[in-house]
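J.: sequence below, structure please.
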Amino acid sequence: MTQSNVYLRVNRVAAELCAKAREVTVADLHESTAHLGFTGLMSARMRRISPGAKIAGPAVTALCQPGDNLMMHRALRLAQPGDVLVVHSLGETSAAQWGDVATTYAVEKGLAGVVVHGCVRDVDQVLAMGFAVWATHVWPVHADKGKGGGVNIPIPCADVLVRPGDLIVADGDGVIAIPRAEAARVVDAAQAKMKKEAEFAAAIRGGAAVWELSGADKAYTQLGIVEHEAAFDDPA
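T.: Okay, here's the model as predicted:
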């Protein structure tokens, strides 16, 4: 089989930047990546399993063979407090990559959360522990531990390439992976966008309408739409 590669060290995005990223939303980060020429926004299949959870931290990655989660466990053992474990199962629905035992260890170790391209299980127990989980599937099939793969290598996750140390931010809207070298610029731009939206909110509370604030009024006018001072089914 193909040689497995496990890298023991990760060049992580700075902890201070992760703290700033927790103050912004995935939506604002996504809208602040235009200069990159691509988006790190994961597919809509990636869903939050833990209600209310929001995380930001450096990626620790694991690539697992179908029906096996040995490499996830190796990555979990190497992960540090504040890390986000990002797992890709080559057999997406073949077996659960994550469950209650891994969650217990992750909580004790202080991980920020886990993002799984694949299945998770023991959801009730995981939620009771308050751990942050995103995944593409929930499925209770047990995983074996006997196949290789990779740890702390670039991996695909829900249509996005994730590199070890990248900034991972996840909330109720989804998950975004931002390259470590670009993370500061993207977070700063997202913070500026949130400040502008806060100004909009203050204006709305002062009586302004979203119709004008958003520019919808100008876009609507340019379309030359015909309005009628009547109901569509009024008698002729």
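
J.: all contacts plus neighbour counts: C-alpha atoms, from now on.
T.: Fine.

J.: ok, residue 53 to residue 160 distance?
T.: From residue 53 across to residue 160, the span is 21 Å (Cα to Cα, to the nearest Å).

J.: closest to the centroid, which residue in this structure?
T.: The centroid of the chain falls nearest to residue 175 when counting by Cα atoms, centre = their mean (1.5 Å).

J.: that residue: helix or strand, and which one exactly?
T.: Element membership for residue 175, per DSSP states H and E: strand 174-178.

J.: chain center to that strand: distance?
T.: The chain centre lies 4 Å from the centre of strand 174-178; the measure is Cα atoms, centre = their mean, to the nearest Å.

J.: what's it packed up against?
T.: Counting contacts by 3 or more Cα pairs under 8 Å, 6 or more residues apart in numbering; DSSP states H and E, strand 174-178 packs against helix 26-30, strand 167-171.

J.: switch to 10 Å and redo it
T.: helix 26-30, strand 47-48, strand 55-64, strand 133-138, strand 160-162, strand 167-171, helix 183-205 (3 or more Cα pairs under 10 Å, 6 or more residues apart in numbering; DSSP states H and E).

J.: run this one through as well so I can compare:
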Amino acid sequence: MAALATAELCDANTTLLASGELRVLQPIFNIYGQCRVFSGPIVTLKVFEDNVLVRELLETRGDGRVLVIDGGGSMRCALVGGNLGQLAQNTRWAGILVNGCIRDVDEINGCDIGVRALASHPLKSNKKGKGEKHVSVHIGGEWIHDGEWLYADSDGILISKRELSM
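T.: Take a look at the predicted model:
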């Protein structure tokens, strides 16, 4: 799939922006990973300072999907590290959006995936296995639903109710 620039998608889809079918996330995320531009259908996950379900989902075939993790915006530990970044690459996820922190930044930056997160933090998360998969999450000022589409590049992150084309 050819990379679609978020600015061009916004320019070409003013009607979808006005209706709320296309939304722009607040510019609060840092860019990590080798893929600066990525897109794909969304799989949602809601956890808090616990990454057992993150690993569980990343162990499944990604098939170009994007894992959107609502970590509650916690800045007290990391939900994704180098091992999970490598796992996501190996299982063919297009990217990961973390409403929280990552760690092992140099390792993640070596992975052939796109990652967006609020910050980095050296402390690993808990391992209790608590959280919810495939639920609506509120991140970056917008509700994001399982099965929607995410488009990310250096300009920002878009969420669309359906796959977009130019």
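
J.: tell me how they score on TM after superposing.
T.: Between these two chains, after superposing, the TM-score reads 0.87 (TM-score structural alignment, normalised by the length of structure 2); 163 aligned residues with a Cα RMSD of 1.9 Å.

J.: quick one: the helices and strands packed on strand 174-178 of structure 1 as CSV, columns for distance to residue 39 of structure 1 and mean neighbour count too.
T.: Output for those, formatted as CSV (distance: least, Cα to Cα, whole Å; neighbours: other Cα atoms under 10 Å):
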stretch, distance to residue 39 of structure 1, mean neighbour count
helix 26-30, 7, 21
strand 47-48, 17, 21
strand 55-64, 17, 29
strand 133-138, 19, 24
strand 160-162, 8, 21
strand 167-171, 13, 28
helix 183-205, 11, 16
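
J.: between those, which one is closest to residue 103 of structure 1.
T.: When those are compared by Cα to Cα, strand 133-138 sits nearest residue 103 of structure 1, at 9.3 Å.

J.: residue 158 of structure 1: what's it in contact with?
T.: Residue 158 of structure 1 sits next to 40-46, 88, 115-118, 135-136, 175 when contact means Cα atoms under 10 Å, 6 or more residues apart in numbering.

J.: I'd like the distance between the equivalent of it over in structure 2 and residue 20 of structure 2.
T.: Using TM-score structural alignment as the criterion, residue 158 of structure 1 maps onto residue 140 of structure 2. From residue 140 of structure 2 across to residue 20 of structure 2, the span is 15 Å (Cα to Cα).

J.: with residue 148 of structure 2 instead?
T.: Counting by Cα to Cα, the separation of residue 148 of structure 2 from residue 20 of structure 2 is 13 Å.

J.: for the two, indicate the residue with more neighbours.
T.: residue 148 (19 against 14; other Cα atoms under 10 Å).

J.: matching residues in structure 1 for the longest helix along structure 2?
T.: Longest helix in structure 2 by number of residues (criterion: DSSP state H): helix 82-90. Here helix 82-90 of structure 2 aligns to structure 1 at residues 100-108, judged by TM-score structural alignment.

J.: centre of the chain to that stretch, how far?
T.: Per Cα atoms, centre = their mean, the centroid offset for stretch 100-108 of structure 1 relative to its chain is 20 Å.

J.: mean shift of that stretch relative to structure 2?
T.: Here stretch 100-108 of structure 1, set against structure 2 after superposition, deviates by a mean of 0.9 Å using mean Cα distance after the TM-score superposition for structure 1.

J.: quick one: map residue 125 of structure 1 onto structure 2.
T.: Counting by TM-score structural alignment, residue 125 of structure 1 lines up with residue 107 in structure 2.

J.: wait, residue 43 of structure 1
T.: Under TM-score structural alignment, residue 43 of structure 1 pairs with residue 26 in structure 2.

J.: what about that match, which SS state?
T.: coil (DSSP: H, G, I helix; E, B strand; the rest coil).
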